[in-house]
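1. I'd like to go over a predicted model; first the sequence, then the structure.
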Amino acid sequence: MKKRIKTPEQQFLAALQNEERKRYQVVKWLGVLIAFALVAQAVGLAKVFSDLVLEGRFPLTAALLSAAAFLTKSFAQYWREQLSAAASRAIRFSLRQRMINHLTQLGPRRLTIDEDGGLSTRVYEQVDALDDYFTRYVPQVFLVTFVPLTILVAVAPVSWVAFSIFMVTAPLVIFFMILVGHKAAQANRRQFNVLQMLSNQFLDLNQGMGELKRLGQTPKARERLAITAESYQKTTMGVLRLAFLSTGTLELFASVSIAMVALYLGLGLLEQLPWQVGVAPVSLFAAFFLLLMAPEFYLPLRQLGNDYHAKQKAEAAAVDIQELLMTADQDESTHKLNPQSYPSAIGAFIEFNKLAWCHNGRQRLHPMSAILQQGDRVWLRGESGAGKSSLMTILLGFEKHFDGGLYVEGDAFHSMNMANWRRRLAWLPQNPEWVQGTVRQNLELGIGRCTDQALLDSLKKAQCWEFVETLPYGWDTPISEAGTGLSGGQMQRLSIARALLSDADVWLLDEPCSGLDPDTAEQVLNTLDEVSFGKTLIIVSHDTHPVVWANQRWLMTQEGVHVEAQTPISYV
């Protein structure tokens, strides 16, 4: 018999399940206990009912057996659910941590997968979409196999007719479960795609609301959002419709099958079966036993049918989750060229030796050679497309697939521990990212809890304390992702304060004065001059915002980097 080949998403889910195999192994043994308890409970109740009807006595032993079986089943079911929920939480926590770590390693490359709104949907919504799969579906797969088999073994010696009814109707239930479930999988994929689009639109509108108001485009933005929201509503209702259809179909087949067993037993006890008139095929005890077993036989199948859409939903979510993780793995590339052919200069802190980067067939950074000593402050300028931001991307460790040599303190960059290197970096992009929270929480983001004195010192050095002190709650004042209530210059100064808190010795600044008026930009640059003294710094800035205090001035062109001016570092 040919083994069924699993799809990539099924293999992915199986690998996640394997992380909690010990818990699921206990869940399986509890399922075995539940199956035996069901049979024992039915035997005890059938004995009680038949003796009460035929002999008018109450069999205490049989009643105790059924009571003990019921308690055992309830106990096993409770712990089965608790262990399954614990396994699901552990799997989702570990997976979400992996995804966030991968996105951190990807850095700007994450935008090749999706926008930040869509990525947040994958990390939160789609990971949570796996909950029902690991909590309900995975444990039910074993139960739906073992419980019916146990009941079939118990029923076969009692009645071959009831056994045949069970055998014929069970595959029909499974067939319709798979048929409807396949449609549910397609609907879930459409729902996730629309949800990602809606998340991206919410994020875009939140970040650009001020600009939309100035341009008078808020009605169009509202209309666009309403269309996407309506689309999400329709896809969600489609998923729910299929879920109800699946449940209704399974309930119908299970009810008809149970009715067939009940009809057979009823006519048999009345001795009115067409092929066996005047003879009862089973005793009253056996009839009660079969009638109690019939609903229990179909219950796991019906429950699996209810949970089958959870499997399709999980597989739909797994496709997008795998795409994210596989894209992250592509970043683990190495040098094209042999780094030994580009020896490091003796005594240099950072050295670029014919460093170049070609991405997707496009030359993003032309070959450049330059040397930085510790404490050098470089003003990097150049035309758009020359590779300034690409150089920053490489130095941040988000792209290692470059040509030429890059060395830090004599060590090849591609062989360095990126976590240790990034701890030495302070990164100030054109638009620093903020989160919904207090000023303090944003300053400590990625750094950890800081003392009040350290926080105060950094704010004073960055010339932030004057306006932070006037806020309603000081540094405990909440701010939005867009820094509502603060000016662009104030937000940039807070970014400088965050860099000071990090205690980094290498600062990378990508046009920190972009979008600021000349006076504010000059104030920010003066602040940087004061606080970055002694740091190794590369600042990208256009001629409109000259960095006069830099001791090195680089001009980046399509031919590479030209060192326009270089003066020794003076610590006097």
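-> Happy to help now that I have it. Remember, it's a predicted structure, so these values are computed and weren't measured experimentally.

2. make it CA atoms for all contacts and neighbour counts henceforth
-> Noted.

3. how about the contacts made by the residue most central in space within the chain?
-> Against the mean C-alpha coordinate of the chain, by C-alpha atoms, centre = their mean, the closest residue is residue 123 at 2.4 Å. With contact set as C-alpha atoms under 8 Å, 6 or more residues apart in numbering, residue 123 has these partners: 96, 99, 100, 321.

4. this is the other structure I want to compare:
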Amino acid sequence: MDKSLENQLALWLRNQKGACGVYLKLSMMLGVLNGALLVVQAWLLATVLHGVIIEQQARAEFVPHIAAFALLIGLRALVAFSREKVSFEAGLRLRAHIREVVLSKLTRLGPAYINGKPAGAWASIVLEQIEDLQDFYARYLPQMSLAGFIPLIILCCAFPLNWAAGLILLITAPLIPLFMILVGMGAADANRRNFSALQQLSGHFMDRLKALSTLKLFNRAAAEERAIAKASEEFRERTMAVLRLAFLSSAVLEFFAAVSIAVLAVYFGFSYLGELNFGHYGAPISLFTGMFILIMAPEFYQPLRDLGSHYHAKAQAIGAAEALMELLNAPEPLAFGDTPVPQGELTIVAENFSVLSMDGVSLVGPLSFTIQPQQKLALVGPSGAGKTSLLNALLGFLPYEGSLRINGIELKQLDIASWRQRLGWLGQNPQLFHGSIADNLRLGQTDLTDDALWHWLKQARVDDFVHGQPNGLQHTIGEFGAGLSVGQAQRLSLARTLAKQAPLLLLDEPSASLDSQNEQWVLDALWQALTDKSCLMITHRLDQLDRVDEVWVMQQGAIVQQGTLAALSAQPGVFQQMLAELPLQVSLDQVDTLAQDLDESTKTDIEEELNTIETGVNAGGAA
């Protein structure tokens, strides 16, 4: 990883620590208190040993010292336990804050951005990567402070007793963080690659799991199983590389800590033998001095060793922070204002209106159009023409240039939440959540009564299904609509959309995935509900266009034709080509219905085109 990028990520991580509240500082204070109690323990133990062994004092004289020592053991255990609890709470609060920020950001970015990655990749970011920030805030950051405070406290106690021992501690202390940095230089990069592999594996696995029936249908299950096995093996290798670095860093730190303590022990050993005569301040080195410093020596290096063992938490957090910072810094579609949306009917006027991608590339436009109150519009055109992008821009999920005014107020000036409250949206792949039918229908509209829910269920022609369930409205729906057919899920989503009673409905091929019976039910319910509402519907069903007031034909991001069904069918252009390319199951009777207002020459041309296609297919089948 580039060093400047690593520094940016580390700075971003530190800037988030405010979410930990007072718990992070409290964890540091408890750690310092534990270190200070350790110094007192070492002093008590060295005093008892020196008095009993060297000065031959009676053991009874040291009962208070021994009692205090035992009390300090319990007190240190309580402090350590409290520190663990406080540290965990700091990490918990941080994770909750980051998860809330990430989910709020995804809400603002909208589906146009979210659909750019598979669902498993987002699950990896929201779950695994945020979870991997825990140890950085619960352990690494508090340990950074303790690695400075506790050695400083011990040095302040050691130098007044023996300057040589203090000098040994001072010289050898930097070796541990130095080698910790050298060993850990590749750890962040390894963790970043590991997170990238996990994100890809999660997305790959979840997408294949959702498409399992399709894979089996086309006999691709075995091939995808081998692909998942290969991706899993790559992830295993990357994980083992990260663990190898973690164990290597721990071994290196233990080695240098042991060597440093050994040097200190050799110094005192040779001093007691009379071979070394320096370091003291005139008086000979006493047993108290040697014992006191040697007891504290392991604790002098312990914070540094703990920092080293937690260093992988920093590398892990930096690896996770890259995707999080990229997401949180992603440009949002629009900077909305706080003007409330006017109540009543809606009039939408667009002038030189261009829809842009998140990267600023023009997707649609420039367009100029007007949507009047209670007007029913159909949006048709080939795939990639920009129909869904136009709907996403109206929903506020894509940026735009030009003017888009709602009742005379520019969309960018409106409060986006109140604007979306005035819109009803229904797509071809509705999202139902794990919970009761009532919860899915209300979805935030807590004022809807059960009677109102039954009314909208009847409107969507799905009330018979709900009545047939033992728990009725409290019947539990599984995740992703498990336990429901496609038609039932779509009609429940339609009931939810109708219950919102929005003055403008945006529909993205709401009947695309349905059989003929369910499609007819959904469309009939929609047209009945649209009596006093505006509607902009993307559709591929050209045989349903006689119900709309106007048809807009899009091609390559522009509205190339607009008018009634009869008028467009009589005009040479994209729409007439689409009529000619209708599936063969559209019978000549349906063509008669669609073209009842056309002149005879146009109708004859369409019929001859369909007959030619049908003859060619039959000839190919006979061959």
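-> Received the coordinates, thanks. Bear in mind that the values here come from a model prediction, so they are computed numbers and not experimental data.

5. can you give me the TM-score here?
-> After superposition, the two chains reach a TM-score (TM-score structural alignment, normalised by the length of the first structure) of 0.88; 550 aligned residues with a C-alpha RMSD of 3.0 Å.

6. the second structure: strands as residue ranges?
-> With DSSP state E applied, the second structure shows strands at 348-356, 362-371, 376-380, 400-406, 409-410, 423-426, 435-436, 476-477, 504-508, 534-538, 550-555, 558-563, listed in chain order.

7. what's the farthest-apart pair in the contacts of residue 123 of the first structure?
-> Within the contacts of residue 123 of the first structure, 100 and 321 form the most distant pair, 11.3 Å apart (C-alpha to C-alpha).

8. who's more crowded, these two?
-> residue 321 (21 against 15; other C-alpha atoms under 10 Å).

9. please pull up the equivalent of that one in the second structure.
-> Counting by TM-score structural alignment, residue 321 of the first structure corresponds to residue 324 in the second structure.

10. follow-up on the earlier one: so what does the residue nearest to the centre of the first structure match up with in the second structure?
-> Under the alignment (TM-score structural alignment), residue 123 of the first structure pairs with residue 126 in the second structure.

11. again, but for residue 240 of the first structure
-> Aligned against the second structure by TM-score structural alignment, residue 240 of the first structure finds its counterpart in residue 243.

12. swap in residue 227 of the first structure?
-> The criterion is TM-score structural alignment: under it, residue 227 of the first structure has residue 230 as its aligned partner in the second structure.

13. with residue 493 of the first structure instead?
-> Under TM-score structural alignment, residue 493 of the first structure pairs with residue 491 in the second structure.

14. excluding chain neighbours, what is closest to that match?
-> residue 460 (5.7 Å; C-alpha to C-alpha, 6 or more residues apart in numbering).

15. that neighbour: neighbour count?
-> With other C-alpha under 10 Å as criterion, residue 460 of the second structure counts 27.

16. tell me which residue of the first structure lines up with it.
-> When the structures are aligned by TM-score structural alignment, the residue of the first structure matched to residue 460 of the second structure is residue 462.

17. I'd assumed residue 499 was in contact with its match.
-> No. Between residue 462 of the first structure and residue 499 there is no contact under C-alpha atoms under 8 Å: 9.5 Å.

18. so the match of residue 321 of the first structure touches residue 127, yeah?
-> No. In terms of C-alpha under 8 Å, residue 324 of the second structure does not count as a neighbour of residue 127; the distance is 11.4 Å.

19. the lengthiest helix in the first structure aligns to what range in the second structure?
-> Using DSSP state H to define each element, the first structure has its longest helix at helix 160-215. The alignment of helix 160-215 of the first structure onto the second structure (TM-score structural alignment) covers residues 163-218.

20. ends of the matching stretch, how far apart?
-> Between the opening and closing residues of stretch 163-218 of the second structure there is a gap of 79 Å (C-alpha to C-alpha, to the nearest Å).

21. mean deviation (superposed) between stretch 191-202 of the second structure and the first structure, please.
-> With both structures laid over each other, stretch 191-202 of the second structure and its partner residues in the first structure are 0.8 Å apart on average (mean C-alpha distance after the TM-score superposition for the first structure).

22. picking up where we left off before, run the chain-centre distance for the longest helix of the first structure.
-> 17 Å (C-alpha atoms, centre = their mean, to the nearest Å).

23. what does residue 78 of the first structure correspond to in the second structure?
-> Using TM-score structural alignment to pair residues, one finds that residue 78 of the first structure aligns to residue 81 in the second structure.

24. I'd guessed residue 533 of the second structure sits against residue 375; true?
-> Yes. Counting by C-alpha under 8 Å, residue 533 of the second structure touches residue 375, with 7.2 Å between them.

25. if I look at the alignment partner in the second structure of residue 374 of the first structure, how far off is residue 530 of the second structure?
-> The alignment partner of residue 374 of the first structure in the second structure, by TM-score structural alignment, is residue 373. With distances taken as C-alpha to C-alpha, residue 373 of the second structure is found 11 Å from residue 530 of the second structure.

26. that older thread, residue contacts, the residue nearest to residue 491 of the second structure?
-> So, once contact is read as C-alpha under 8 Å, 6+ apart, residue 460 of the second structure ends up touching 491, 492, 494, 495, 521, 522, 525, 526.

27. so how far is residue 444 of the second structure from the closest residue to the third one other than its chain neighbours?
-> In this case it means residue 494 of the second structure. Taking C-alpha to C-alpha, 6+ apart, and ignoring the residues beside it in sequence, residue 494 of the second structure has residue 460 as its nearest neighbour in space, at 6.2 Å. As judged by C-alpha to C-alpha, residue 460 of the second structure and residue 444 of the second structure stand 20 Å apart.

28. how about residue 237 of the second structure?
-> Residue 237 of the second structure is 45 Å from residue 444 of the second structure, where distance means C-alpha to C-alpha.

29. just want to know which of these two has more residues nearby.
-> Applying other C-alpha under 10 Å to residue 237 of the second structure and residue 444 shows that residue 237 carries more neighbours, namely 13 against 9.

30. tell me who's in contact with that one.
-> If you count contacts by C-alpha under 8 Å, 6+ apart, residue 237 of the second structure has none.

31. go again using 10 Å as the cut-off
-> Taking C-alpha atoms under 10 Å, 6 or more residues apart in numbering as the definition of contact, the neighbours of residue 237 of the second structure are 194, 231, 243.

32. same question for residue 479 of the second structure.
-> Contacts for residue 479 of the second structure (C-alpha under 10 Å, 6+ apart) come out as 431, 432, 433, 434, 435.

33. same thing but at 7 Å, please
-> Residue 479 of the second structure makes contact with 433, 434, according to C-alpha atoms under 7 Å, 6 or more residues apart in numbering.
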